[in-house]
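In: Generate a structure from the sequence data that follows.
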Amino acid sequence: MLTTTFFPKSFASDNHAGVHPAILAAIAEANAGDAPAYGADPWTKAMEDAFRAEFGDQATAYAMFNGTGANVVGLGLMLRPYDSVLCPATAHINTHEGGAAERVLGAKLVPCPTDDGKIAVDGIRDHLSVIGNTQYAQPRVVSISQVTECGTAYTAAEIAELAEFLHSRGLFLHMDGARLANAAAELGCSMRALTTDAGVDVLSFGGTKNGAMGAEALVILRPELDPPALFLRKQGMQLASKMRFVSVQLTALLTDGLWRENAAHANAMAHRLADGVSDLPGVSLRWPVQSNAVFPALPEKAITELQQRYLFHMWDANENVVRWVTSFDTTPEEVDTFVSDIRTVVSAHS
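Out: Prediction:
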């Protein structure tokens, strides 16, 4: 019998974490007896109601298998055949989704320079000068990540400023919210404040990184974009036959604040980790800790030695920047042990 004891403690990704017990219990409860397929079940109806309660009555949620699928289907709702998507150069859709949006949708992605994973109005303004010029793909959507791939979080005001600018020019705002819960927990606000109320049109909601077994959602916040969603989800191979087992995970996350509890704990562990090493000579943080990710620069030999004991990823080999990610089930004791080892190893190589 295989067990996770074969693997060292992982600070590589929140995808490495297990499943929250409340979500496992919800899956087991939904496993009693037969139920209609393809979303015609009471658990999926409950999921849809839960998203409306969280994001507003106009929100329509569709359960998805994964974030790439949610991003592709969501972007497809807004794009015409000749359109482009502007996004930060670091965006997941641009770097870690295998060209899925370009392959499936035939849409051009236009990466915009960024220092911290975020883009603002000034970062996209020049790209809009091609609107109306038939020689260019037409900017139609701006996609942002919350939190960003650098672990930084947009404030509600930053999102609202971007949305207002785009809407005034006939463009849409898409949010890859794989870690939206972490942003809301860090900023002390609701997820609605960072999406619906800030002017986001389409959201990819992340559950898997926050304690789910494997569940994401496409959340349409602009009702006029909704009609094609059922068909694009099917064509995008994101329609689950036994959908109740996906839907019930999302409902569990949105029940009794579990999403916030999980995200707040993961964030707290990241802050604990950063605080434990930030005073070390030879260690510097590339970006402020605003979620459950820490990006420190370390001596190269220290990285090599630490990776023999722990799982974590190199982020920028040129600058010796690594990424440490904590999760809902990371314990203070695990962080403290990691910090102790980091301090010992870094001190030996400084």
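In: only C-alpha atoms for contact and neighbour calcs from this point on.
Out: Noted.
In: All the helices of the stretch 251-350 of the chain, in order from the start?
Out: In the stretch 251-350 of the chain, the helices defined using DSSP state H, counting those that start in this stretch lie at 258-277, 300-306, 332-349.
In: Check the chain too.
Out: For the chain, the helices defined by DSSP state H occupy 21-30, 42-55, 67-76, 92-95, 100, 121-124, 156-167, 180-187, 229-235, 244-253, 258-277, 300-306, 332-349.
In: To check against the first, give me the structure of this:
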Amino acid sequence: MAHPPAVTPGDAGAGAPAPATDARRRHDPAVRGFASDNYAGAHPEILAALALANGGHQPAYGADDYTAHLQDVFRAHFGPRAEVHPVFNGTGANVVALQALTDRRGAVITTDSAHIHTDECGAPERVGGLKLLPVPTPDGKLTPELVDREAFGFDDEHRATPQVVSLTQSTELGTRYTPEEIRALADHAHERGMTVHVDGARIANAAASLGLPLAAFTTDAGVDVLSFGGTKNGMLFGEAVVVLTPGAVTAMPHLRKLSMQLAAKMRFVSAQFEALLAGDLWLRGAAHANAMARRLADGVSAVKGVEIRYPVQANAVFAALPHEVSERLLKCYRFYYWDEAAGLVRWMCSFDTTEADVDGFVAALREEMAR
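Out: Have a look, this model is predicted:
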């Protein structure tokens, strides 16, 4: 009987030439910007992990060796009761997590700037079958007092029942919660029979900013379920739902499947997470992005006529400047308006933002402001 070769077509040995491909580079890698940390490519260590996971056959749909080991990887950060469920993307993670914490009459209290409210095309409500109850905030952060604006009518049959408090760490406005603030929110929610979800698309940036381990402001602070972000911190694709209070949810595998978030070749999601979390790659990338945001904020703050609007506590900088200046800058650098009518823009830094990127942008801004 013939035996398979020792090296399969998917296994490139050390020093082997790059595999041939008919694909061609379609972009200029010299083009840089500050639009989103999702604009960055994949970290080289992530690509190396994908290459190691390639080749041979592994069981599909999460029954592979990489996903089995991933439980231990996440438990090292979040404690022995943590359960990880890899998914495709951030919206999927939030929808699956919130479905798991609500029933058909359930509602979720969140901020009016939350990604689940402003940037997910209604997916939590349309796909998740729940009601969002957004609360205005001055800095993107909830407080127990703000939660109470919507935490009422639990027995009112005419109103969706508040069942979850969802906060974002770090927030959409670039701010972050302290462990004490999250603990106060969790205690307040639990006293009212609600659970706590964290949208952690940029949770690594929050950890780097706080100088604390991930469990300090999640598991130890009373969070029940976490949407853990990987793509914004160097992964090619993939996020995860991390259940921190196992009794808070049921049927997670079924909810992931019916929400179209079950990857057939899940080993390629799990291998990336291992590369990110088994060592310190997650922290290195986030700390660097934060440092570049701080450098950017310091640089633009010195330019007359530019106003930083929110504390720079992670990898985002929000600034107000004349509209015509923004329009001229956009011809050379990509970034987004946050509130175009108010002249408010958002600049994001990523794991691969360089000091030269920042300094070049600050110089261009200074030149345009002087015109």
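In: coming back round to it: make JSON lines from the helices of the first structure and add mean neighbour count to it.
Out: Output for the helices of the first structure, formatted as JSON lines (neighbours: other Cα atoms under 10 Å):
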{"stretch": "helix 21-30", "mean neighbour count": "16"}
{"stretch": "helix 42-55", "mean neighbour count": "19"}
{"stretch": "helix 67-76", "mean neighbour count": "25"}
{"stretch": "helix 92-95", "mean neighbour count": "20"}
{"stretch": "helix 100", "mean neighbour count": "17"}
{"stretch": "helix 121-124", "mean neighbour count": "15"}
{"stretch": "helix 156-167", "mean neighbour count": "18"}
{"stretch": "helix 180-187", "mean neighbour count": "25"}
{"stretch": "helix 229-235", "mean neighbour count": "15"}
{"stretch": "helix 244-253", "mean neighbour count": "26"}
{"stretch": "helix 258-277", "mean neighbour count": "22"}
{"stretch": "helix 300-306", "mean neighbour count": "16"}
{"stretch": "helix 332-349", "mean neighbour count": "16"}
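In: Dump those helices to a markdown table, plus distance to Val200 of the first structure.
Out: Below are the helices of the first structure laid out as a markdown table (distance: least, Cα to Cα, whole Å):
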| stretch | distance to Val200 of the first structure |
| --- | --- |
| helix 21-30 | 28 |
| helix 42-55 | 11 |
| helix 67-76 | 12 |
| helix 92-95 | 17 |
| helix 100 | 22 |
| helix 121-124 | 15 |
| helix 156-167 | 7 |
| helix 180-187 | 12 |
| helix 229-235 | 17 |
| helix 244-253 | 20 |
| helix 258-277 | 20 |
| helix 300-306 | 39 |
| helix 332-349 | 35 |
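In: Indicate which one of the ones you listed is closest to Thr114 of the first structure.
Out: Comparison of the helices of the first structure against Thr114 of the first structure by Cα to Cα identifies helix 121-124 as nearest, at 8.0 Å.
In: Mind listing residues that contact that closest one?
Out: 86, 112-113, 161-162, 165 (Cα atoms under 8 Å, 6 or more residues apart in numbering).
In: What lines up with Val223 of the second structure in the first structure?
Out: Matched by TM-score structural alignment, Val223 of the second structure corresponds to Val200 in the first structure.
In: State whether Tyr336 of the second structure and Trp347 are indeed in contact, as I suppose.
Out: Yes - with contact defined as Cα atoms under 8 Å, Tyr336 of the second structure and Trp347 form a contacting pair (7.2 Å).
In: where do the contact lists of those two overlap?
Out: Common neighbours of Tyr336 of the second structure and Trp347, using Cα under 8 Å, 6+ apart, are Ala35.
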